[in-house]
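Chemist: requesting a structural model of the entry that follows:
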Amino acid sequence: MASPISVRTSSRHPLRVAQSSSVRSPQATQLATRAANPFFPCAKLSKARAVVAGAMEVSKAPSSPGLANRQPSKDVLETWRNADAVCFDVDSTVCLDEGIDELADFCGAGQAVAEWTAKAMTGTVPFEEALSARISLIKPSLSQVEDCLEKRPPRISPGISDLIKKLKANNIEVFLVSGGFREMIKPMAFELGIPTENIRANQLLFGTSGESAGFDPTEPTSRSGGKAVSVQQIRQDHGYKTVIMIGDGATDLEARQPGGADLFICYAGVQMRETVAAKADWTVFDFQELIAELP
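Modeler: Next up, the predicted model:
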């Protein structure tokens, strides 16, 4: 049986409170309070069995007869094996859940928010529109986010830990690039051994009393095409020659472009989005498929 996960925060960092002023800065980071602890003060994860609870309930379709990319080409395999960095989407990829949907359900706005999430992931509405609508519906307070993380810890997808370990053993750097929120992602990153500086995601903002103050619109991932921008920045900042993007949604597919990801691998083990999978360089339903092709 897996041993318990222990994510401890020895002390709570004080919240940074913006000074009130009659003239407000346009920068969202000056409008509200952020959670400053690198793992977020509420990041109490329960035992490993709770994190992966229900993981084996995910049905993995062994193949999709309409997909020609179930078997990777020689060029795709060569690129995969020679990657310098792999960028993972988080929701429905690294974990089984859509974090914002979980938070919405916890806050009593589940159904309406799930509909917006579906629109965002299929690319039928601009991502920034969907994100703004969802946060307006949820209005999560700091305490609600803390309670949600404690009572509904994220369920890590089967095989992702093994894949990340294999990538690291091959000296391939791992990043998390998500349209979700850092507060929800940091506990998972900690458990998977991914440093917080390798997270590219959105940031919730809170007022002086911990009330919702929206999100930081300056984060690239808060906008359509933001994941592509984030991957381009990762590549440029580190000088990587070959970068791979792995995810399940339209925003992940967008990352495959000149200067961004060289390959887009669709992970359909949680959500099968046919329009996205059909355009991928390689579609997999199990992370073991990717592990098997690494030296």
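Chemist: only C-alpha atoms from now on, for both contacts and neighbour counts.
Modeler: Fine.
Chemist: for residue 94, see how far away the residue lying closest to residue 192 once chain neighbours are set aside is.
Modeler: Using CA to CA, 6 or more residues apart in numbering and skipping the chain neighbours, the partner closest in space to residue 192 is residue 161 (6.2 Å). Using CA to CA, to the nearest Å, we find residue 161 at a distance of 9 Å from residue 94.
Chemist: the two: which is more packed in?
Modeler: Using other CA atoms under 10 Å as the criterion, residue 161 and residue 94 rank with residue 94 on top: 26 against 16.
Chemist: name the nearest residue to that one, ignoring sequence neighbours.
Modeler: residue 157 (5.6 Å).
Chemist: do I have it right that that neighbour meets residue 95?
Modeler: Yes. Counting by CA atoms under 8 Å, residue 95 is a contact partner of residue 157 at 4.7 Å.
Chemist: the two: who's more crowded?
Modeler: Higher neighbour count among residue 157 and residue 95: residue 157, with 26 against 22, using other CA under 10 Å.
Chemist: give me the nearest residue to residue 134, chain neighbours excluded.
Modeler: residue 113 (5.3 Å).
Chemist: gap between that neighbour and residue 98?
Modeler: Distance from residue 113 to residue 98, by CA to CA: 11 Å.
Chemist: the residue nearest to residue 134 contacts residue 101, correct?
Modeler: Yes. Applying CA under 8 Å as the test, residue 113 and residue 101 come out as touching, 6.3 Å apart.
Chemist: another sequence for comparison is provided below:
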Amino acid sequence: MDKVKEVLRKADAVCFDVDSTVIKEEGIDELAKFCGKGKEIAELTNKAMGGSMTFQESLNLRMNILQPSVTKIKEFLNRNPANLSPGIKEVVDTLRRRNVEVYLVTGGFRCIVSPIARQLDIPETNIYSNRMKFYFDGEYAGFDENQPTSRSGGKAEVVRILKEKFGYKNLVMIGDGATDLEACPPADAFIGYGGNVVREGVKRNAKWFVEDFQEVIDALK
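Modeler: Predicted structure coming up:
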């Protein structure tokens, strides 16, 4: 734990997962509830987050069940603003005051993540996420499978890209799921987060596991 805290204090970049970490809920699960497909999608999300099926398999299955149109997504975003996790705004603000670059690295979709980034004053260029594709009439046409975050190991790939591009020496990954844990290495440290949901595999394998972002703020002080 002390080693992780030391890397955090020296951090030049911090990557946050979004669903169940930056926000209280899983974005795709909330969209599924809105589309009347909540139960079957939540089961697939749990399998993916627990590591019992590959992320690509889970994402493909979930999106093929949902097939949300542009209109449906706009309605969803208007009626269901995301709930930020307690303390996340303070963590991001504290990091920014220390000149630490903050990224959102998520298997969720940019159209859902962008409003969350705006709430936290994180620039669009610092979002690494999936992108939905639509036909000219606004109907769902799949997702961009070229995005690293659309597949297992994608978050590790994003971290590698960031380190190569910007030369970060102390990059920290923070998240609740198996896909976040597997991004370290190449991340220099991983903080498991269980403030919204505790995933036992992550709790067991994380060198530092927190259930309140106040612990991260205190470590930075």
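Chemist: more neighbours: which of residue 113 and residue 98 of the first structure?
Modeler: residue 113 (25 against 17).
Chemist: what does that one correspond to in the second structure?
Modeler: Under the alignment (TM-score structural alignment), residue 113 of the first structure pairs with residue 41 of the second structure.
Chemist: just checking, what packs against the helix or strand hosting that match?
Modeler: For residue 41 of the second structure, the host element (DSSP states H and E) is helix 38-49. With contacts taken as 3 or more CA pairs under 8 Å, 6 or more residues apart in numbering; DSSP states H and E, helix 38-49 of the second structure sits against helix 27-34, helix 55-66.
Chemist: compared with the first structure, how much does the last one deviate?
Modeler: Between helix 55-66 of the second structure and the corresponding residues of the first structure, superposition yields a mean separation of 0.2 Å, by mean CA distance after the TM-score superposition for the first structure.
Chemist: where in the first structure does the next helix or strand after that helix fall?
Modeler: Downstream of helix 55-66 of the second structure, the first helix or strand assigned by DSSP H and E is helix 70-79. Helix 70-79 of the second structure lines up with residues 142-151 of the first structure when matched by TM-score structural alignment.
Chemist: buried sites along the matching stretch?
Modeler: 142, 144-149 (16 or more other CA atoms under 10 Å).
Chemist: could you do stretch 176-183 of the second structure as well?
Modeler: 176-183.
Chemist: got the residue ranges for the strands in the second structure?
Modeler: 13-16, 101-109, 127-130, 132-134, 140-143, 171-175, 189-193, 208-210 (DSSP state E).
Chemist: tabulate those strands (JSON lines), appending distance to residue 2 of the second structure.
Modeler: Shown next, in JSON lines, are those (distance: least, CA to CA, whole Å):
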{"stretch": "strand 13-16", "distance to residue 2 of the second structure": "17"}
{"stretch": "strand 101-109", "distance to residue 2 of the second structure": "22"}
{"stretch": "strand 127-130", "distance to residue 2 of the second structure": "29"}
{"stretch": "strand 132-134", "distance to residue 2 of the second structure": "40"}
{"stretch": "strand 140-143", "distance to residue 2 of the second structure": "40"}
{"stretch": "strand 171-175", "distance to residue 2 of the second structure": "14"}
{"stretch": "strand 189-193", "distance to residue 2 of the second structure": "11"}
{"stretch": "strand 208-210", "distance to residue 2 of the second structure": "8"}
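Chemist: among those strands, which is nearest residue 53 of the second structure?
Modeler: Closest approach to residue 53 of the second structure among the strands of the second structure is made by strand 101-109 (14.3 Å; CA to CA).
Chemist: surely residue 163 of the first structure touches residue 289?
Modeler: No. Taking contacts as CA under 8 Å, residue 163 of the first structure lies outside contact range of residue 289: 9.6 Å.
Chemist: more neighbours, the two?
Modeler: residue 163 (18 against 13).
Chemist: what residue of the first structure matches up with residue 187 of the second structure?
Modeler: Checking TM-score structural alignment: residue 187 of the second structure goes with residue 261.
Chemist: neighbours around its match, how many?
Modeler: Around residue 261 of the first structure there are 27 residues (other CA under 10 Å).
Chemist: OK, contacts around it?
Modeler: 228, 231-232, 242-245, 255 (CA atoms under 8 Å, 6 or more residues apart in numbering).
Chemist: can you rerun that using 6 Å?
Modeler: 243-245, 255 (CA atoms under 6 Å, 6 or more residues apart in numbering).
Chemist: ok so, going back, mean distance, the match of helix 70-79 of the second structure to its aligned residues in the second structure?
Modeler: Looks like 0.4 Å for stretch 142-151 of the first structure (mean CA distance after the TM-score superposition for the first structure).
Chemist: and the most centrally placed residue in the first structure, how far is that from residue 207 of the first structure?
Modeler: Computing the C-alpha centroid of the first structure and ranking residues by CA atoms, centre = their mean puts residue 90 first, at 2.6 Å. Residue 90 of the first structure sits 27 Å away from residue 207 of the first structure, going by CA to CA.
Chemist: do the same with residue 294 of the first structure
Modeler: 47 Å.
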